[in-house]
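> here are the coordinates; sequence isn't available:
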């Protein structure tokens, strides 16, 4: 069950691209702790590398999303590594951020489960595509049953995409991905920049948490967009502190992703995940050809029809392979994020327990 009513759910995800803007102020930034300096410098490098990879691989392609999730994982690993070295006392004044950290990380554990379900849905879709391909690759042209099975599998593929596209309309319960979207929107509206003194407490842990918040909202939110069809939510407007070294790199990356996704939407793409969109286009074309021939009871008896069918089938086989090969690694990344969240919670709870015993 998704947890509701949190005052600060920074780990929530959603089927939207958050819009980040710099929050500029005239106050000078305090001197950074070396650990925080290293954390933020690496985050700048990762955002810049993601932007460059997007130009090469395509934003919202599976390979790019895997690289984006690797940034999320490394950011969480860095935060976990900072916990044992906290240097400021865990007094009653610190209860708020501790509670928020534990509450928000618990929400992300739920969200990881939602993401895994979304990936599982794509795996089932991929299995239907493979059923159609196998039946259409059968050499014996006289086996009409293969064409009927292929048509039924392709029809189920189209129905699955249509359901994802319409499940938010009247009369349909909100999907779990849509619930994540609502959580992200609420969280984005309540996200607060670290105060100057809080930002440098201890070894910069609170500022590192802030960096992890924004990184997770943005990049994992893109994974949700990719798993959903035609995101319904408007952009979330988040304000990123200009005290963060990585702010401008994040804004630049976000702008490029927004440009590309807007372009895809304007072209009428149902799926923003590139590989899924490519497969969907071919599934539609192949279904039209097979359905027409089945209805006409002229099951590809001439050479021209057979060549057209073979071409479409082989193109779909190649394209669906690109989709299928990325789903397992994507799920592995989500599982690793789940593990890191558990490890961070245990590390912080152990630290709290030790502090109370002293």
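Now that the structure is in, tell me what you want to look at. Quantities reported herein were computed from a predicted structural model and do not represent experimental measurements.
> From now on I want contacts and neighbour counts done on CA atoms only, so please keep to that.
Noted.
> Look up how far residue 125 lies from residue 257.
Distance from residue 257 to residue 125, counting by Cα to Cα, to the nearest Å: 26 Å.
> Can you point out the buried residues in stretch 318-328?
Neighbour-count burial for stretch 318-328 flags 319, 320, 322, 323, 324, 326, 327 (criterion: 16 or more other Cα atoms under 10 Å).
> For the first one, which non-adjacent residue is spatially closest?
In this structure, residue 319 finds its nearest non-sequential neighbour in residue 279, 6.0 Å apart by Cα to Cα, 6 or more residues apart in numbering.
> contact partners of the one helix or strand that neighbour maps to?
Following DSSP states H and E, one finds residue 279 within helix 274-296. With Cα atoms under 8 Å, 6 or more residues apart in numbering as the test, helix 274-296 has contacts from 58, 60-62, 129, 147-148, 151, 154-155, 157-158, 269-271, 299-300, 309, 312-313, 315-316, 319-320, 322-323.
> Tell me which other helices or strands the helix or strand just after that helix touches.
Next along the chain after helix 274-296, taking DSSP H and E as the criterion, comes helix 303-357. Helix 303-357 is packed against helix 62-82, helix 95-136, helix 274-296, with contacts defined by 3 or more Cα pairs under 8 Å, 6 or more residues apart in numbering; DSSP states H and E.
> next, the one to line up against it:
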């Protein structure tokens, strides 16, 4: 006996109703397991990105000092991890990673050396600005400056111009391969991705050490590159891109990407306007240009106003240069320590 049409419709309807329930449901991914290093660096990067030191916070010397401070703190944590038992238990499978870290440190050391040279040039710049201001320091009621004073000030201001040219030449000579270093950091972070999976068999402390090494190189790259661009008079180089791994390896990579984007936008505004990125450097450069125009006009009152500006801008740049130079030295010394420890690891592996 043939089933009725109504029975067929009911059976078909029941099948359609039940089939989604009978289909296997997708397995929800496990949440990533964050290391202590990852959680700490995520928090620090958030603070570094959001605290408004000024309207253009990323172009202030104060912000750059904070970025270098964080870099030094990340390095210290990594050095401590290198000294732990996990840091001493490297295997032959880790050789390529360790070699990559050691090579990255060399490139960052070279960049820090370039920054140390730049700080020396900026000290000369402020010295020449002081000299020009001293020669031109006179009674503001005097309407004209003498030819002798103008000649001495012109020589000092010419030294400022010569320093700007030397810094420009340094920018051309020291063409750091930031992109290559960024790709190496991203490659190392990709290797670390399984460490955040609940099925990972990698020892947790070893995974954290590797993650700290990648985070240290990435943070150092950003801070050193940003400082280098900021203390250039007319940089032709933009902030190097943050190379991201194929998979999201850890939370700090996303936070670092967000910070990089915010800093890059502020830097590009200055670069498009033809100004120095660092607030204190641009203020001093403006004073040099003002003094040069005032001397050329021979107007005593105009000179007096420019000298007063220089008296404020010169010490601010000198203090900022001194502070940033000290922090770059700290980063440089800690990089040397990291490289020595990494080379020791490679030596140990060659003896196994």
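Good, I have the coordinates. The structure displayed is predicted, hence computed values, not measured ones.
> Superposing both, give me the TM-score.
Between these two chains, after superposing, the TM-score reads 0.77 (TM-score structural alignment, normalised by the length of structure 2); 308 aligned residues with a Cα RMSD of 2.9 Å.
> so can I have a markdown table of the helices and strands packed on helix 303-357 of structure 1 showing distance to residue 36 of structure 1 and mean neighbour count?
Shown next, in a markdown table, are these (distance: least, Cα to Cα, whole Å; neighbours: other Cα atoms under 10 Å):
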| stretch | distance to residue 36 of structure 1 | mean neighbour count |
| --- | --- | --- |
| helix 62-82 | 9 | 21 |
| helix 95-136 | 18 | 19 |
| helix 274-296 | 36 | 18 |
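> Adding distance to residue 218 of structure 1, write the ones you listed out as TSV.
Listed next are those as TSV, based on distance: least, Cα to Cα, whole Å:
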stretch	distance to residue 218 of structure 1
helix 62-82	10
helix 95-136	14
helix 274-296	18
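> in structure 1, which residue is closest to the centre?
residue 223 (1.3 Å; Cα atoms, centre = their mean).
> how about that one, what's its match in structure 2?
In structure 2, residue 223 of structure 1 lines up with residue 227, judged by TM-score structural alignment.
> got a list of what its match touches?
64, 115.
> quick one: secondary structure of it?
Three-state assignment for residue 227 of structure 2 (DSSP: H, G, I helix; E, B strand; the rest coil): helix.
> same thing with residue 249 of structure 2?
Applying three-state DSSP: residue 249 of structure 2 is coil.
> That one -> structure 1?
Using TM-score structural alignment, residue 249 of structure 2 sits opposite residue 243 in structure 1.
> any idea how far that match lies from residue 113 of structure 1?
Distance of residue 243 of structure 1 to residue 113 of structure 1, given as Cα to Cα: 34 Å.
> in a strand, that's where residue 141 of structure 1 is, yeah?
No - using three-state DSSP, the assignment for residue 141 of structure 1 is coil, not a strand.
> neighbours of it, just the number please.
Close neighbours of residue 141 of structure 1, defined as other Cα atoms under 10 Å, add up to 14.
> Could you do residue 12 of structure 2 as well?
By other Cα under 10 Å, the residues close to residue 12 of structure 2 number 11.
> again with residue 207 of structure 1
24.
> does it really touch residue 199, like I thought?
Yes - here residue 207 of structure 1 reaches residue 199: they are 4.8 Å apart, a contact under Cα atoms under 8 Å.
> what do we get in structure 2 for residue 87 of structure 1?
Match for residue 87 of structure 1 (TM-score structural alignment): residue 86.
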